[in-house]
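Participant: Prediction below, plus the sequence it came from.
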Amino acid sequence: MVASLLLPTCAFAAETLTLTGVMTGADHQTYREVPFRVPAGTTAVTVQFSYTGKDERSVIDLGLRDPQRLRGWSGGNKSRFTLTETWATPSYLPGPLPAGEWKLILGVPNLRKDARAEYTATITLDDSPVFHGFAEAPLKAGPGWYRGDLHVHTQHSDGGCPSQTGRRVPCPTFRTLDAAVARGLDFVAVTDHNTPSHFQDLAELQGAYDALVVIPGREITTFQGHANVLGMTAPLDFQLGGPRAPDVAAILNQVDKAGGLFSINHPGLPSGEACMGCGWTAKTDDARVPAIEVVNGVGATGPLSGIPFWEKRLSAGHRVTAVGGSDNHDASLAGLRGVGTPATVVRADNLSQDAILAAIRAGHVFVDTQGTRDRLLDVTARAGGVTAGMGDVLALEKGALVRLHIKVKGAAGGQIVVRSDEPKFVPPPIPIDSADLTTDVAFGVDGKRHWVRVDVLGPDGALWLLGNPIYLR
């Protein structure tokens, strides 16, 4: 066997090594280890492998060693694999990525006496903590409204469900994904308390759930409140008030560095022995918080709702997106207690982790409190030839006329309610007398900073759909 190492090239935060070589008949039923170096600070090692000679039934199997141990063996079943500290492609072990000499193991179970097989191994060494999702490409192309649940628990924290014989046992992760599929969701964030241990499950399961974006999450559970961190797999120190995370800013710094999304959970809940640290009391720079879970489970309204907490921050001038999450702890439950109630519905460029989180940051979101499959709320504001949607900013001069264009589907018998920090912008409720209603509301502005948004209520006044604001500046 002849091997060569091409000089590395850099692309963004990644270093790429190319290992090439030739196997001959003399390598039949032998193993070879091809060395390469991993620098300190590497966060992911990805191997892409190919070889010639398959038409002559040549076979080259793969494995990998780090400086201390065997990290895995995939044989001939994978041509690409990734290892990180918290997850790895099945066949390989997650864990620290020590600097030093690693070895790509090549096993040759078959190579004919006169055959020749040329191989190429492209090794990408990434030093960025940013994670773009377990799926390598969007699961659906093109913009659309995508429905999901941003808050569920499994056996990796306190999620439980019935076993085969009916005993309550820690609930396997796949049960939650099955429940999300049964509910018609497009994405689900698995947010076990503080731990990254479920990321390996998600890495293994994403390929089998190829119409459901599986987002890694953690519910950071502190003595001063709970918050979801979505879309990052890098290690995270969560011990708020201790030396590892002395304040919320220290946690936010880690999240921002890794490209994650931070969302305060159920801020309206009380804190005490019944729910330790559930309400949000931590000192926080609200300008750094991109999202708040205003609907937790069926608690859309009433004294435990997160809506007043959120609207107080809107009126203080902050742009923050309202989301919802079921906080489901038992994947066997259905209906209003199941995965997908409520659903967070996002207008995203495609069905991928990056696009979903970008839509949440932008505020292109409404919350379907009952987790239906088809209810829709789409709101735009237009003035002076400029149009803005939910989450967007509309720049206005004093006296400008704003026209809200409201589209509602699947809510016949309900009513549209406009909400704002300025009562003059709020018309009387508008009855919804058809399954597909479009209506306009117009008002003049005073040139000051305001927000305006739209909700849909049921006949009994229950909140069905909660819209995010359009910001008037």
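Facilitator: Arrived safely. Numbers count the residues shown, from 1 in each chain.
Participant: from here on, contacts and neighbour counts on C-alpha atoms
Facilitator: Noted.
Participant: List the contacts of the closest residue to residue 347 other than its chain neighbours.
Facilitator: Distances taken as C-alpha to C-alpha, 6 or more residues apart in numbering put residue 145 closest to residue 347, at 4.5 Å, once the chain neighbours are dropped. Residue 145 is in contact with 345-348, counting by C-alpha atoms under 8 Å, 6 or more residues apart in numbering.
Participant: let's see it at 10 Å
Facilitator: Going by C-alpha atoms under 10 Å, 6 or more residues apart in numbering, residue 145 touches 186, 344-351, 356, 364-366, 376-378.
Participant: Now, the residues you listed that are in strands?
Facilitator: 344-348, 365-366, 376-378 (DSSP state E).
Participant: tell me the SS of residue 404?
Facilitator: strand (DSSP: H, G, I helix; E, B strand; the rest coil).
Participant: which residues in this structure form helices?
Facilitator: 173-182, 199-205, 248-257, 307-315, 353-362 (DSSP state H).
Participant: here's the one I want to compare it with:
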Amino acid sequence: MTQLHEWKTTNLFETTMSLNKSADQSHVMFRFFVPNGMDNIEIEFSFDPVMEEHYENVKEMIEEHVKYYDPNLLNNENAIKKMMPLRNLLTISVDDPIGFRGSCHRWEPISKIVVQDEDSTPGMLNRETKSGMWNIIVNCHSIVTDECKVHVKIDGKHKESLTKRWYHQPLHAPQFPLKTHEAISDSAREEYVWTKSEIHTHTNHSDASQTINQLLEKAKQLDIQCVAVTDHNTMSAVEHVQRLEEQYGIRIIRGIEWTTFYGHLLTLGYDHVTAINWSKVGPISLEESIQEIKKEGAIAGIAHPFRPGSPFCTGCHWEYAMDNISQIDFIEVWNGENPHKDKYNMEAFQLWTDLLNKGHQLAATCGRDWHNQDTDKEIAFLYTNVPSTYSNKDFLHAIVQGHSFITLGPTIDFRLNDCYIPGDKVSIYDGEVLSFNVSIGNSIEDYTVIIDSNIGIIGKETLNHYEKVLDNSEDIIWVRACVYSFNKTLIAFTNPIYIMHK
């Protein structure tokens, strides 16, 4: 094995903390990330002081506790002296991504622990130094001094140059297995309605200034019919959903914006108030957590994937390593206020288009990321197509299927062959004639309507009602309607209608 002094060192974690007697018989855990390529982990651990030096303090503590074990010793001065001195005892335990790695239970106040595939420090299991989230636990068996200073330093040893910070661009030109969804029947389409919704909101239960009541009152004023409350890493604002729904006449979807170090995951539709621990998620371990989320009845989508991340906005940039996107239900392509003017949203829109062109059937959404009550900026809304009497599951299904459009104002009725709407999958024969129909509502000005597809623009008109017949559909796999303002700014768009060739 190569000698350690020839290896490169990366500091993975370091802290100094002060504990007092209240931490006695407790565990202090720190989570840190170990990147690929680490050959071993070195832990330097120390605490000070080692023992209580003052005789009267020691005597008082002994007398306080010995009565629980042997009251007869209270009057036995020699026995009490034999119990002296009283020492602090703090030890280290380690978990790696596989599980419990070991514990070094020793009295020494200064120790160095090596964790590696062979010849680890006694107390640590020998196995691969696996990349992922690790835990180091300071086990406070006994703290007898008024103050105990603890220092922990964790270094990774490696042969190749590495960086601790996880920078990853997994969504650029990905080669994922295709993500598709099941076709649904449109036989009951006439009984469906378009519902105005907002699915990315926050309250003072996380980092917003507004209360849940203020949020819902404002939503009611804006004629929003369905609101998903997605506070950062908590669901405490929506513990009493039924009462709030009755009070405001708005459907409320329980949600959480999983605000992790490596990306924000917008999760919607939990069956009940739940608490899934986001902090255990590392940059290469997202899939297991999404499975937990879905067991709770929720769906999961990527929020604002291209916003700058730490230290500017913790985890706002999507950096998870992903082998496929089959567990991702949607991508938020428009985030925030004035979303049509945001360069990061333009990148997200282009990413979504690239995924569609590769054959993925992934729905797009928008979210105000609503933190404050008043704004003078433009706001986009998500309209979903749901049954006239719909359940939460119907609403979530519409999002996942892409039965929706996103708009700053004008509504879009986009149909293929007079019956298929965004999110539908249509099976056709090669060469079959396709008839598209686009109607724009809430119109106060002229718009340019574009019918877009994987082969480019197939129709363009400056009309509020536009019909297009396409004779050659051989290479088309998806189509969507986009609406542009007079200054050529995108202000509304639908999810695609998917074309399946027989």
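Facilitator: Structure's in. What do you need? Note that this is a predicted model, so its numbers are computed, not measured.
Participant: TM value for the aligned chains?
Facilitator: The TM-score (TM-score structural alignment, normalised by the length of the first structure) is 0.60; 303 aligned residues with a C-alpha RMSD of 2.2 Å.
Participant: Nearest to residue 332 of the first structure, out of the contacts of residue 145 of the first structure: which one, please.
Facilitator: residue 186 (18.8 Å; C-alpha to C-alpha).
Participant: hang on, that closest one packs against residue 180?
Facilitator: Yes: between residue 186 of the first structure and residue 180 there is a contact under C-alpha atoms under 10 Å: 8.0 Å.
Participant: if we can go back for a sec, identify, out of the helices of the first structure, the most deeply packed stretch.
Facilitator: Stretch with highest mean neighbour count among those: helix 353-362 (a mean of 21; mean count of other C-alpha atoms under 10 Å).
Participant: Where in the second structure does that helix fall?
Facilitator: Mapping helix 353-362 of the first structure onto the second structure (TM-score structural alignment) gives residues 392-401.
Participant: For the matching stretch, give me the average deviation versus the first structure.
Facilitator: Stretch 392-401 of the second structure differs from its equivalent in the first structure by a mean of 1.7 Å after superposition (mean C-alpha distance after the TM-score superposition for the first structure).
Participant: for that stretch, the distance to its chain's centre please.
Facilitator: 19 Å (C-alpha atoms, centre = their mean, to the nearest Å).
Participant: mind listing the strands for the stretch 101-250 of the second structure?
Facilitator: 110-116, 132-142, 148-158, 192-201, 226-229 (DSSP state E, counting those that start in this stretch).
Participant: Just say which of these is most tucked in.
Facilitator: strand 226-229 (a mean of 24).
Participant: Which stretch of the first structure lines up against that one?
Facilitator: Going by TM-score structural alignment: strand 226-229 of the second structure matches residues 187-190.
Participant: average distance between that stretch and the second structure?
Facilitator: Counting by mean C-alpha distance after the TM-score superposition for the first structure, stretch 187-190 of the first structure comes out at 0.7 Å.
Participant: before we move on, back to that, for residue 45 of the first structure, find the nearest of the helices of the first structure.
Facilitator: Per C-alpha to C-alpha, nearest to residue 45 of the first structure of the helices of the first structure: helix 199-205, 14.8 Å.
Participant: how far apart are that closest one and its match in the second structure?
Facilitator: Mean for helix 199-205 of the first structure is 3.0 Å (mean C-alpha distance after the TM-score superposition for the first structure).
Participant: Tell me the helices and strands packed up against that helix.
Facilitator: helix 173-182, strand 187-193, strand 213-222 (3 or more C-alpha pairs under 10 Å, 6 or more residues apart in numbering; DSSP states H and E).
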